[in-house]
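> pasting the sequence and the predicted model now:
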Amino acid sequence: MRRSDLNGTKQIKDTHLHNLEPESKEYRIACDTGLYFRVSPKGKKTWQVRFKDGEGKWKWHSIGGYPDLTLAEAKHEALTIFLKLKQNEKVLTKREIELERVQNNHLTFKTLIYDWLDTKKTTWCEKTLRKETQSFERRVLSLFGNSDFTKISSEKWLNFFQELIRQEEIFNRVRKLVSHCRNAYDLAKFRGQIGSNPLDGILKYLDRGSKGNMKHVKLTELPKLVQSIRSYSNQHTAIAL
């Protein structure tokens, strides 16, 4: 049955939903107040409830798949949600419930990283600590920060770091980030949070930087460099250079 065949239908029934065919793009059928029947391009059928949260923002809340959850059962679930909202109770999506679980058990990747960085406070200078923290926050935590670090696969890490190398061509920086992440996972291993480190051996499969000539000062530029060093304001730095 095509979606267009339901035009003019006053009451949606289970037989209608069972026979609905997928289309090139996902679509939803309204089945009751705030209750929608979602059909994916691959034919997967699920129930969703649409409502406004406490901040007035619209949310889609998945309540189960079809036919495991019948139309009557889905209507009951939707009614329960709207009763909670009426009583000012918070309704969490599956994603929000999972995030709360991860945060309550201190399993977010950013928690692990900050715990590991804390162990470096006595061995790294303040400048290095600040630099590495900012590098993590910019390149890694923006994607994995709220993820459950026990569930990030080796494949996902490989794809992430490989893409980072190829997009930004920051070979040495990525190798440092890999090393830091692997050491952070070792900390989790000693805590008994994981059984194995997903980053072990990963460097063997990442692109390597160019083996061309290192950056250098041309002979014609040398006199200017020497003069700049000699006239540098900090004498200790000038002597070191």
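Sure thing, it's come through.

> every contact and neighbour count from this point should use C-alpha atoms.
Noted.

> list the buried ones in the helix or strand Gln227 falls within?
Element membership of Gln227 [criterion: DSSP states H and E] is helix 222-230. The neighbour-count criterion (16 or more other CA atoms under 10 Å) identifies Ile229 as the buried residues of helix 222-230.

> now stretch 30-37
In terms of neighbour count (16+ other CA under 10 Å), stretch 30-37 has its buried residues at Cys31, Asp32, Gly34, Leu35, Tyr36, Phe37.

> all helices of this protein, in order?
14-19, 71-86, 94-104, 109-118, 126-139, 141-144, 154-168, 171-190, 222-230, 235-240 (DSSP state H).

> mind checking which of these is nearest His61?
Closest to His61 of these is helix 94-104 (CA to CA; 7.7 Å).

> got the angle for that closest one vs helix 109-118?
20 degrees (axes from the mean of the first three to the mean of the last three CA atoms, to 10 degrees).

> from the contact counts, what lies against helix 94-104?
For helix 94-104, there is no helix or strand it packs on, judged by 3 or more CA pairs under 8 Å, 6 or more residues apart in numbering; DSSP states H and E.

> show me which of the buried residues of stretch 30-37 is closest to Leu158.
When the buried residues of stretch 30-37 are ranked by distance to Leu158 (CA to CA), Phe37 comes first, at 36.9 Å.

> okay, pairing it with this:
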Amino acid sequence: MSSEAEIQLDVLDEPTHMVPVDSLSIEDCPRLEGEDLQHTQLLLASETALPPILVHRPTMRVIDGMHRLRVALLRGQPEIAVRFFDGSEADAFVLAVRSNAVHGLPLTLSDRTAAATRIVTSHPHWSDRAVARASGLSPKTVAAIRRRSTADTPPLNARVGQDGRVRPIDAAAGRERAGRLIAANPGIPLRAVAKEAGISVGTAHDVRERLASGRDPVPDRVRGGGAGGAAPGAPPQK
């Protein structure tokens, strides 16, 4: 799954294609109430040329431009200018939400809340701030949505931030997982340990060094002052 930093609006720099209007779908729109008739009428009355719409090429679903497509249909246009996005359906939905936050008719609070609920499920490794940036909500609101929507889901060890970097949610849990991986397979590359445990390569190296010297892979300061036990398979502390 893409990071938040990788789902950009730079698709606006993609070439434009003329596509038959009857080949496009407006399903899976982030607007819960669908088309806003007043906004459609405003666009219909406008004499300025409307910009190309954004379409998910694999499914031909409109990502951004539902009202512009409706105007084209009302004007009897057989084709409409389109720019394509080739990512996954989940990423296409995120792009739809972000696009509507940047221009056009803003999403309602209900739309944004529903979108954030879907994004924390489809992109569970994203941080609250990354989801907030995509949905137009506050990180605090996203955190509350995450707690409600993932109450029955096992917690993740790490999340991906806005910059695409993986950061552990629970540093102790990440170190403990790394300790188990290294104890079970001493020759495992540190990069593989870091990726699997949701920690940095430097932290994975520290865990290996601590295990080699018979220490707990989780320092007391990381545990919050508690002594803690060694990871399974690690030598006892001296």
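Ah, there it is. These figures come from a predicted structure and were not determined experimentally.

> what's the TM-score for these two chains?
The pair, once superposed, lands on a TM-score of 0.28 when counted by TM-score structural alignment, normalised by the length of structure 2; 107 aligned residues with a CA RMSD of 5.6 Å.

> the strands in structure 2, which residues?
With DSSP state E as the criterion, structure 2 has strands at 17-20, 53-56, 61-64, 79-85, 158-160, 166-168.

> what residues sit buried inside the first one?
The reference is to strand 17-20 of structure 2. In terms of neighbour count (16+ other CA under 10 Å), strand 17-20 of structure 2 has no buried residues at all.

> which secondary structure elements does it contact?
Applying 3+ CA pairs under 8 Å, 6+ apart, one finds that strand 17-20 of structure 2 makes contact with strand 79-85.

> need the helices of structure 1 in a markdown table (columns: distance to Ser62 of structure 1).
Shown next, in a markdown table, are these (distance: least, CA to CA, whole Å):
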| stretch | distance to Ser62 of structure 1 |
| --- | --- |
| helix 14-19 | 17 |
| helix 71-86 | 10 |
| helix 94-104 | 7 |
| helix 109-118 | 26 |
| helix 126-139 | 31 |
| helix 141-144 | 23 |
| helix 154-168 | 25 |
| helix 171-190 | 33 |
| helix 222-230 | 65 |
| helix 235-240 | 62 |
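
> go through those helices and name the closest to Trp58 of structure 1.
Going through these one by one, with CA to CA as the measure, helix 71-86 comes closest at 12.8 Å.

> of the strands of structure 2, which stretch is the most buried?
The densest packing among the strands of structure 2, expressed as mean neighbour count by mean count of other CA atoms under 10 Å, is seen in strand 61-64 with a mean of 26.

> hmm, Ser135 of structure 2 is touching Arg118, no?
No. Using CA atoms under 8 Å, Ser135 of structure 2 makes no contact with Arg118, being 10.2 Å away.

> between those two, which one's more packed in?
It is Ser135, of Ser135 of structure 2 and Arg118, that has more neighbours when counted by other CA atoms under 10 Å, with 29 against 20.

> list the residues that contact that one.
Taking CA atoms under 8 Å, 6 or more residues apart in numbering as the contact definition, Ser135 of structure 2 lies against Val94, Val97, Arg98, Ala101, Arg112, Thr113, Ala115, Ala116.

> go on, Lys52 of structure 1?
Contact criterion CA under 8 Å, 6+ apart gives Trp58, Lys59 as the residues in contact with Lys52 of structure 1.

> no more questions from me, cheers.
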